[in-house]
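S.K.: predicted coordinates and the sequence they were generated for:
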Amino acid sequence: MSAPAVQPFRELTRKAAAELVGTAFLVCAVVGSGVMATQLTDDVGLQLLCNSLATGGALVALILTLQPVSAAFNPVVTAVEAALGGVSWRDAGVYAVAQVVGGIVGAVVANLMFDLDAVAWSTHDRTGTGVWIGEVVATLGLVLVVFGGIRSGRTETLAFGVAGYIVAGYWFTSSTSVANPAVAVARTFTDTFSGIAPSSAPMFILMQVVGGALGLLLVRFLWPHTTARPQES
């Protein structure tokens, strides 16, 4: 299999911008809906329901809108795509940086929308073996949903599949299914409902990498044939 072509600078910039903007809006939805939920109710279960539904709705809208340009919004998904030959590693690195920067921008904007400090480091410790296993499961499942749709030729369903899985993951995983290193980093910047303490973030990211690697192996086994990158216009 030949190596994927490196994108020309202008095209790379356009796609990186889409990744930055999309990840920013995604994190803004995650953080902002968490703040709004805690302002409206003291019921933690209802807060999580509001947070998960808002995140799922944002994912559907963002993927449908930006998929013709680039709509991974997740360094693990981008890395798996590179490992499968869908994008060059150089381009994947650029996208990952854009995703992390976009996530931080989204967290800062969400803080400011609710009259909070632009940056307030989270004090929400999220740790323990169960949480770490939850992140492996969450990320592995996300990789299966994304690349199962791509490699079976059903890219038009990706927005709904990904959003549905993440909404469900809020509830069936112990970690509430972060499944995204860019989002994990961004959530350290907010001391709100969705925040993750900086000391907890490295283990989240490590478990996401483990889940992504396991997902890659399973994708290769279940869907051995490659297909074109779905974000390309």
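M.R.: On my side now, so go ahead. Numbers count the residues shown, from 1 in each chain.

S.K.: could you use CA atoms for every contact and neighbour count after this?
M.R.: OK.

S.K.: tell me who's in contact with Leu112.
M.R.: Ala118 (CA atoms under 8 Å, 6 or more residues apart in numbering).

S.K.: for the helix or strand where it lies, buried residues please.
M.R.: Mapping Leu112 onto the secondary structure by DSSP states H and E places it in helix 89-113. Across helix 89-113, burial judged by 16 or more other CA atoms under 10 Å covers 89, 91-111.

S.K.: next one: stretch 197-206
M.R.: Ala197, Pro198, Ser200, Ala201, Met203, Phe204, Ile205.

S.K.: ok, second structure coming up, stack it against the first:
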Amino acid sequence: MTPLPRRLVAEFLGTTLLLATVVGSGVMGMQLSGGNAGIALLANAAATAAMLYVLIVLLGPVSGAHMNPAVSMVMRVRGELRSLELVGYVVAQVAGAAAGVVLAHLMFGLDMVQPGDHVRSGAAQWLSEAVATFGLLLTILVGAQRRPAASPVLVAAYIFAAYWFTASTSFANPAVTLARSMTRTFAGIRLDDVIGFVVAQLAGALLALPVARAVATSPNGEPQH
């Protein structure tokens, strides 16, 4: 197994690049489309999905390419991470996400940190985040059993779709959610709305565990763990 420090560097780097993509593509999309939110969302979804594919392929063999505390939490529940490793992963992911937002701001000549002002609250938004994160974890867990080589494509494709079928545009990641409260750009969220998103995301992630066990069965019908 890769030593923990190397895995944490991979998680930090991956989450940094992921958030730089999420925020930067949102800014570029709005600029190039003259403020058309639909076109900006399409650019945002495509860029994020593409970057996810690259990061999972490159960093998956090093750290698992979680880049998401919800994913790491589920892996801890499954016994694939120890508690100390989980703490390290989450710290690296949150720090990397914040660094990615700052990097995107600097690339576009914006203030390094901006309090988010995009209202994202209410039952529909919370349900959307639970569904988005549930689907992401289901994709990861079942994909690892059924089509491990295709996991990067599966995750990227799911996130691209979830941008469009969820009312929240599929944050599906507590570190991403917290970091996006640091920007007033297209990708932002109010800090007050972060806790609702994170609770919904963790609930959706945990719900995916028993469902994945139920559907990921071996060819002879026996559950795979």
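M.R.: Cool, the structure landed. What you see is a predicted model, and the numbers here were worked out from it, not measured in a lab.

S.K.: so the helix or strand following the helix holding Leu112 of the first structure matches what in the second structure?
M.R.: Counting by DSSP H and E, the next helix or strand C-terminal to helix 89-113 of the first structure is helix 129-151. Under TM-score structural alignment, helix 129-151 of the first structure corresponds to residues 123-145 of the second structure.

S.K.: mean shift between the matching stretch and the first structure?
M.R.: Comparison of stretch 123-145 of the second structure with the first structure after fitting gives an average deviation of 0.6 Å (mean CA distance after the TM-score superposition for the first structure).

S.K.: got a list of contacts for that stretch?
M.R.: 71, 150-151, 154-155, 158-159, 162, 166-168, 170-173, 196-197, 200-209, 211-212, 215-216, 224.

S.K.: and the aligned residue in the first structure for Val27 of the second structure, how many neighbours?
M.R.: Residue pairing (TM-score structural alignment): Val27 of the second structure is matched to Val35 of the first structure. Using other CA atoms under 10 Å, Val35 of the first structure has 22 other residues around it.

S.K.: now the helix or strand where Val35 of the first structure lies and helix 89-113, what's the angle there?
M.R.: Using DSSP H and E, Val35 of the first structure sits in helix 9-40. If you take axes from the mean of the first three to the mean of the last three CA atoms, to 10 degrees, helix 9-40 of the first structure sits at 30 degrees to helix 89-113.

S.K.: which parts of helix 9-40 of the first structure are buried?
M.R.: 12-13, 15-35, 37-38.

S.K.: wait, what's in contact with Ser72 of the second structure?
M.R.: Counting by CA under 8 Å, 6+ apart, Ser72 of the second structure has contacts His66, Leu81, Leu86, Tyr89, Val90.

S.K.: wouldn't the last one be in contact with His66 here?
M.R.: If I follow you right, that is Val90 of the second structure. No - between Val90 of the second structure and His66 there is no contact under CA atoms under 8 Å: 9.7 Å.

S.K.: secondary structure element for His210 of the second structure?
M.R.: Actually, residue 210 of the second structure is Pro rather than His. helix 194-215.

S.K.: next, the mean deviation of that helix compared to the first structure.
M.R.: Mean deviation for helix 194-215 of the second structure: 1.0 Å (mean CA distance after the TM-score superposition for the first structure).
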